[in-house]
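Chemist: coordinates only, sequence not included:
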C-alpha cells in the first residue's frame, strides 16, 4: 500500500509530505482546492506523462516521490530483481523529477529508471480510476480486457493472441509457397548450380593465405637462394668469417676481463653476439637445404590462384569471401526448399490452427461463466444505483477466429424494466453511464492484484441515496485494499475510514494547496460544509455527525 507521498513545487503545491493509512480514505475540499492535483502528482511518480506546466511558477523543477510497502518474495520484488534494481527494507520508492522545460527523469529505489520501468512497477502498486474512466468502457477492446481480467484469463488471452499470429504466419507461408512456386524454382535451380560450382572448387580462406605465401617463395626462389648463399659465406667462410671472428674476439676479451673486471660487460655482449651469430648460421643452413627451384610447383600454384581469382570476379567477391558466400547460399537454399515443401507447410498450418483452436476454446470456456457472474453482479448493483429493474449483460457473440478469440465481447444494458438489452453506448444516458461505469469499476477492482485503488471523482453525476451506496461499496472495498477517493459527496466521504481536507491558502503572496488530516470533530465540520455550503448551521453539523455515526456503525 501507499505509505508516503512527497511533493515539491508541483502546480500549486510547494512542499507536502503526506503519510497514508490503510482502509478507505476520502480526500475532500472545495472545487479548485487541489484535490485531484495530489493524485496527478502520484500519477506522475507512477510513470504518467510529465509536462513543464506541472512545475510551480517560478521554480526550476517539480519533484515527486511515492513510497509503497514491498511484499518480500512477491511479484514486484521478483520483478525488481530481474531488472537489477535494488530493494529497500520492505519498501519501494518511485521518484520523478520534471523540469520547467518538460524534460523528466525517474528513479526506483534511488537507481535511475526508464519511464517504461516506472509504469511497469506501477502496475504492481496502484490502479487509478479517473472520473471519465467509464467512457473507456464503451470500447469493445476495453470490455474484453475487463472481462478477461475478471475471469483471471489475462495470460490465457495473451496465449490465444500469440497462437493466432503463429497460425496466420503459417497460413501465409503456405499460401505464398503455392502462389510463387515458379520463381522459387528458378532461384533454387540457380543456387544449386552456384553451390555445386563452389563446392567443386573446394576452396577455403586458409588456403588463400597459404597459396599467396607459397607463390611468393617459389617466384623468388633464385633470389632467395643467392641471398642465402652470400650470407652463409659471410658468416662462415674465408679468413674474415663473422662467426669465427666473433669467437676469437670473445676469447680475447675473456682473457682481458680476467685482468680487469670492468671489461666484464663488454665480454658478455661479445659472447652473446657470438652465440646469436652461430644460431643464425645454423638456421640459415637449414633454410637453404629446403630451398630449391621448382618451376612445376610454381606453375601449379599460379594456375590455382588464377582459378580462384576467376571465380571471385565471377561472383564479384574477394577470394577470401568465397567460403562465406557458399555458406550463405546453402542457408538460402535450405530456406527455399523448406518454404516450398507442401507437406511441411501444410502440417505447420494445421498444427498451429489446432493449437489456436484448443486455446481459444479454453478461453471461451473461461469467459462464459465469468460473463454470467459479472452480469449478475452489475445487475444487482444497478438496483441500488437508482436503476431498479435495470439489467446488465456481458454478451459473447460468436465470430470468426481472431486474435482475441472466438467471440466478441459486448456490454449490454436495459436501464428500465421491460426494455430490451442493447449496446451500453446506445442506451445509457450520461448519468446512467456514470453510475453503471462506477459499479463496473468497483466490482472489477476486486479482481486487481494491486494493493492501492484510487478513484478520482468517479462519483460525479450521482447523489442522495445512490451516493451513500457508492460510499458503502468503496468502504467494503477498503476492507481488503487501500482505497483513496477524491469526492465532493458527503455521503461518500462519511463512509471513509479517514479523511483529509484539501484547501487553498495564502503563503508569501502565493496561493498554495494545503492538506489537513481531519480528526472526528473536524470531519463533522468538513462534512457539514459539504452538506450545507458556506453557511453551516447546528442542524447541518448534527446531520453530519449522524451520517458519520451511521456509517461507522
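Modeler: It's in. Remember, it's a predicted structure, so these values are computed and weren't measured experimentally. Residues are numbered from 1 along each chain as shown.

Chemist: can we go C-alpha only for contacts and neighbour counts from here?
Modeler: Will do.

Chemist: report the longest helix in this structure, please.
Modeler: Criterion DSSP state H: the longest helix present in the chain is helix 342-384.

Chemist: just give me how far the next helix or strand after that one sits from the chain centre.
Modeler: The helix or strand immediately downstream of helix 342-384 is strand 391-402, counting by DSSP states H and E. Centroid displacement of strand 391-402 relative to its chain, using CA atoms, centre = their mean, to the nearest Å, is 32 Å.

Chemist: following strand 391-402, which helix or strand comes up?
Modeler: Scanning forward in sequence from strand 391-402 by DSSP H and E, the next helix or strand is strand 405-414.

Chemist: against which helices or strands is the following helix or strand past that next one packed?
Modeler: Once the chain leaves strand 405-414, the next helix or strand it forms, by DSSP H and E, is strand 422-423. Applying 3 or more CA pairs under 8 Å, 6 or more residues apart in numbering; DSSP states H and E, one finds that strand 422-423 contacts strand 405-414.

Chemist: okay, the angle between the strand it packs on and strand 391-402?
Modeler: 160 degrees (axes from the mean of the first three to the mean of the last three CA atoms, to 10 degrees).

Chemist: touching strand 405-414 from outside, list them.
Modeler: Outside strand 405-414, the residues that touch it by CA atoms under 8 Å, 6 or more residues apart in numbering are 138, 140-141, 143-144, 157, 160-161, 360-361, 363-364, 390-401, 420-424, 427-428.

Chemist: now do the contacts for residue 235.
Modeler: Counting by CA under 8 Å, 6+ apart, residue 235 has contacts 241, 242, 243, 244, 277, 281.

Chemist: which SS class is it?
Modeler: What DSSP: H, G, I helix; E, B strand; the rest coil gives for residue 235 is helix.

Chemist: what's the burial count for the nearest residue to residue 481 once chain neighbours are set aside?
Modeler: Take residue 481 and drop its neighbours on the chain: the residue closest to it by CA to CA, 6 or more residues apart in numbering is residue 451, 5.5 Å away. Using other CA atoms under 10 Å, residue 451 has 18 neighbouring residues.

Chemist: that older thread, packing partners for the longest helix of the chain?
Modeler: For helix 342-384, the packing partners by 3+ CA pairs under 8 Å, 6+ apart are helix 140-150, helix 154-179, helix 322-339, strand 391-402, strand 405-414, helix 430-445.

Chemist: a markdown table for these, including mean neighbour count?
Modeler: Listed next are those as a markdown table, based on neighbours: other CA atoms under 10 Å:
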| stretch | mean neighbour count |
| --- | --- |
| helix 140-150 | 19 |
| helix 154-179 | 18 |
| helix 322-339 | 15 |
| strand 391-402 | 17 |
| strand 405-414 | 22 |
| helix 430-445 | 20 |
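
Chemist: got those as a markdown table, with distance to residue 294 columns?
Modeler: A markdown table is the format used below for the helices and strands packed on helix 342-384 (distance: least, CA to CA, whole Å):
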| stretch | distance to residue 294 |
| --- | --- |
| helix 140-150 | 82 |
| helix 154-179 | 57 |
| helix 322-339 | 29 |
| strand 391-402 | 75 |
| strand 405-414 | 78 |
| helix 430-445 | 90 |
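
Chemist: hold the first one in mind and look at this next one:
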C-alpha cells in the first residue's frame, strides 16, 4: 500500500506531503489546479517516463519521496534482494532531479538505477486512464492477465520449461549437425594427419631425449678419443703398471725397514683397487660411445620429424600427443556422427511432444477462462449502462514460444452486430473508461493486488453511470487501495479519504497544494463539483445526500 508522498520543488509544487489511506482515495479540484502534476511526481519517483523539465523555477533541485507498507511475501522483495538491497517492512523510494537534468534514485537509502526503480514500480502500482498504454490497453499484457484470471501459472511454467528443454535439444542437434558438416569437409586432412601422428608415436620427453642423444653422438668421436687416452693412461702400460712396480719394489725394501713402509704399501694397494674401479667405469662409457653412422642418421631423422610436426601444428613437441588425441576425437565424432544425430533427433521429438502436450493444456485453460471472463464482463458492463456492448477475449494461433501457441487480445464491439476491434480503437473516451474499469473489477479478484491509480477514468459519464463507476472503484478499494483523480461528484462521495488540489499565487508565483478535507469541507467540495462557481444551499443539500447514500 502507498502510505505517503512527499514533494519538494517539482513544477509548481514547492512542498507538500500526503498520507494516503486504505480503500478509495479521491483527489478533486478545478481543472488546471495541478491534479495531473501529482501523477507526474508519482511517476517520476517510480522511474516512469514523463516530463523532461521537472524542477520548480528558481530551485536547484527537486525531490520526490514515496513510501509503502509491504507484506513479507510481496514480489518486490525478490527484486530488492537481486539488487543487493535488504527488504524491510517499509519501502522508501526517493528520486532527485537536478537543474542540469541529472537524476539520482535511492531505495531505502541505497542508490539504484532507473531500471531497477522501474522494475520495483511494476510490482507496486498500476495506472489506468483513457490513454493507458501501460496497463489494460497494452495488448502485450493481455495473455498474462488471462492466465492470471485462469489461475494457470503452473501450466504456464510447465510450458515454459518444456519450451526451454525443446530449445536446448534443438540447439544441441543443430550444433552437432554443423560440427559434423565442418568435419566432413576436412575428413581427408584429419585421416592423413592422424595416421602421420600415430606413425610418429611421439611421447612426452622424446624430443629432449633425442636432442641429447644426437648431441652426444655428434661429439662422440672427440669424447671417445679423450676417454680412450684416459683409459690407456690408467692401464697396466700406464699408471697401473707403474703403481704395481712401485708396490713390488717396496715389498722387497720393507723386509729390511721393520714395518716403516706398511702404511705406504697399504695406500698403494687401495689406489690399485680404486684404479681398477675407474677403469671399469671408463670401459662402460667407451662401450656406450660405440655407435655406427646409421644410428646417428636415424636419431636425426626422428628428431627432425618431431620438430616438423610441432611446427606444422604450432605447438611444442611435447604437446603433439594431445594434438593426436584431439584429431582422433574429431574423427570419432565424424564416424559416430550419424548415430549421434539420430539420438538427438529422438530427443527433439520427445521434447516437442512434451511441449505440445503442455501448450495444449495451457490453451484449453485459456479457452475456458476466456469464456468465463466474457460472461463476467457482460454482467459487469450492464450496470455501467453498456448492456448492449460485447466484450470478447480472442485467442488465435501464434508461433510456438515459451508462452505456448496462442495470441490473446481483448476486443470490444459497442453494439450487437458491430465489428469487434481493439479497445482503444473501437470505444469512445467514456466507453473506454467503463470498459477498463469493468475489466479491472473482473480481473482484480485473481490478479496480484497493487495500488491502483485511475486518472479521470470517469470522464464522459454522469448520473447513475457515474455512481456505478464510483461503486466499482470503491469495490476495488475494499480489499486494497485505489487512488482516483475525478471530476465526478458521485465518485468523490464514495471515497474513504478525500483531498482537494488547489492553486494559489504567492509573490507572483503560482503554486499548487493539496488539502485533506474534513467532513464539512467534503460537503462544500462536492457541492462545488455539482453547482460550479456559485455553491448554493441546494447544492450542499445534494452533496450531503450523496455522502449519506454511501
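Modeler: Everything's here; your move. Computed from a predicted structure; not experimentally measured.

Chemist: quick TM-score on the pair, please.
Modeler: The TM-score (TM-score structural alignment, normalised by the length of structure 2) is 0.74; 481 aligned residues with a CA RMSD of 4.0 Å.

Chemist: still on that earlier bit, so which of the helices and strands packed on helix 342-384 of structure 1 is nearest residue 76 of structure 1?
Modeler: Comparing those against residue 76 of structure 1 with CA to CA, the closest turns out to be helix 154-179 (17.3 Å).

Chemist: with structure 2 superposed, average distance for that closest one?
Modeler: Averaged over the aligned pairs, helix 154-179 of structure 1 sits 5.6 Å from structure 2 after superposition, using mean CA distance after the TM-score superposition for structure 1.

Chemist: now the most centrally placed residue in structure 1, nearest residue through space, not along the chain?
Modeler: With distances taken as CA atoms, centre = their mean, the residue of structure 1 nearest its centroid is residue 116 (6.5 Å). Closest residue to residue 116 of structure 1 apart from its sequence neighbours, by CA to CA, 6+ apart: residue 47 at 7.3 Å.

Chemist: wait, doesn't that neighbour sit right on residue 122?
Modeler: Yes - taking contacts as CA atoms under 8 Å, residue 47 of structure 1 lies within contact range of residue 122: 7.3 Å.

Chemist: more crowded one of those two?
Modeler: Using other CA under 10 Å as the criterion, residue 47 of structure 1 and residue 122 rank with residue 47 on top: 22 against 19.

Chemist: helices of the stretch 51-200 of structure 2, start to end?
Modeler: Secondary structure of the stretch 51-200 of structure 2 by DSSP state H, counting those that start in this stretch: the helices cover 76-82, 114-122, 142-149, 153-185, 187-200.

Chemist: so what touches the first one?
Modeler: By CA under 8 Å, 6+ apart, the list of residues contacting helix 76-82 of structure 2 from outside reads 86, 87, 116, 119, 120, 123, 124.

Chemist: average offset between it and structure 1?
Modeler: Looks like 3.8 Å for helix 76-82 of structure 2 (mean CA distance after the TM-score superposition for structure 1).

Chemist: list the buried residues for that helix?
Modeler: Within helix 76-82 of structure 2, the residues that count as buried by 16 or more other CA atoms under 10 Å are 76, 77, 79, 80.

Chemist: now the closest residue in space to residue 126 of structure 2 that isn't next to it in sequence: how far from residue 26 of structure 2?
Modeler: Among residues not flanking residue 126 of structure 2 along the chain, residue 452 sits closest, at 4.8 Å (CA to CA, 6+ apart). Plainly put, residue 452 of structure 2 is 12 Å away from residue 26 of structure 2 if you go by CA to CA, to the nearest Å.

Chemist: overlap in contacts, those two.
Modeler: residue 483.

Chemist: check contacts around the spatially closest residue to residue 163 of structure 2 that is not a sequence neighbour.
Modeler: Among residues not flanking residue 163 of structure 2 along the chain, residue 402 sits closest, at 5.4 Å (CA to CA, 6+ apart). By CA under 8 Å, 6+ apart, the residues touching residue 402 of structure 2 are 159, 160, 161, 163, 164.

Chemist: I'd say the second one and residue 362 touch.
Modeler: Right, residue 160 of structure 2. No - at 10.7 Å, residue 160 of structure 2 does not count as touching residue 362 under the criterion of CA under 8 Å.

Chemist: ok, residue 431 of structure 2 - contacts?
Modeler: residue 386.

Chemist: related to what we said a few turns ago, go through the helices and strands packed on helix 342-384 of structure 1 and name the closest to residue 219 of structure 1.
Modeler: When these are compared (using CA to CA), the closest one is helix 322-339, at 25.3 Å.

Chemist: what is the orientation angle of the closest one with helix 342-384?
Modeler: Using the same axes, to 10 degrees: helix 322-339 of structure 1 against helix 342-384 is 70 degrees.

Chemist: quick one: contacts of helix 322-339 of structure 1?
Modeler: 173-174, 177, 184, 188, 191-192, 195, 198-199, 203-205, 312, 344-345.

Chemist: stretch 352-367 of structure 2 vs structure 1 - mean distance after superposition?
Modeler: Counting by mean CA distance after the TM-score superposition for structure 1, stretch 352-367 of structure 2 comes out at 1.6 Å.

Chemist: state the helix or strand in which residue 491 of structure 1 lies.
Modeler: Going by DSSP H and E, residue 491 of structure 1 is part of helix 490-493.

Chemist: pull the distance from that helix to the chain's centre.
Modeler: For helix 490-493 of structure 1, the distance to the chain centre is 40 Å (CA atoms, centre = their mean).

Chemist: with stretch 87-94 of structure 1 instead?
Modeler: Worked out by CA atoms, centre = their mean, stretch 87-94 of structure 1 lies 21 Å from the chain centre.

Chemist: how about stretch 22-41 of structure 2?
Modeler: 37 Å.

Chemist: so for it, what gets flagged as buried?
Modeler: For stretch 22-41 of structure 2, a neighbour-count test (16+ other CA under 10 Å) marks 22-30, 33-35, 37-38, 40-41 as buried.

Chemist: the residue nearest to residue 126 of structure 2 and residue 485 touch, don't they?
Modeler: No - if you go by CA under 8 Å, residue 452 of structure 2 and residue 485 don't touch, sitting 11.4 Å apart.

Chemist: higher neighbour count, the two?
Modeler: The neighbour count for residue 452 of structure 2 versus residue 485, taken as other CA under 10 Å, is higher for residue 485 (26 against 23).

Chemist: in this structure that one contacts residue 34, no?
Modeler: No - look at residue 485 of structure 2 against residue 34 with CA under 8 Å: they stay out of range, at 10.7 Å.

Chemist: now, which of the buried residues of helix 76-82 of structure 2 sits nearest residue 441 of structure 2?
Modeler: Distances from residue 441 of structure 2 to the buried residues of helix 76-82 of structure 2, taken by CA to CA, are shortest for residue 76, at 23.3 Å.
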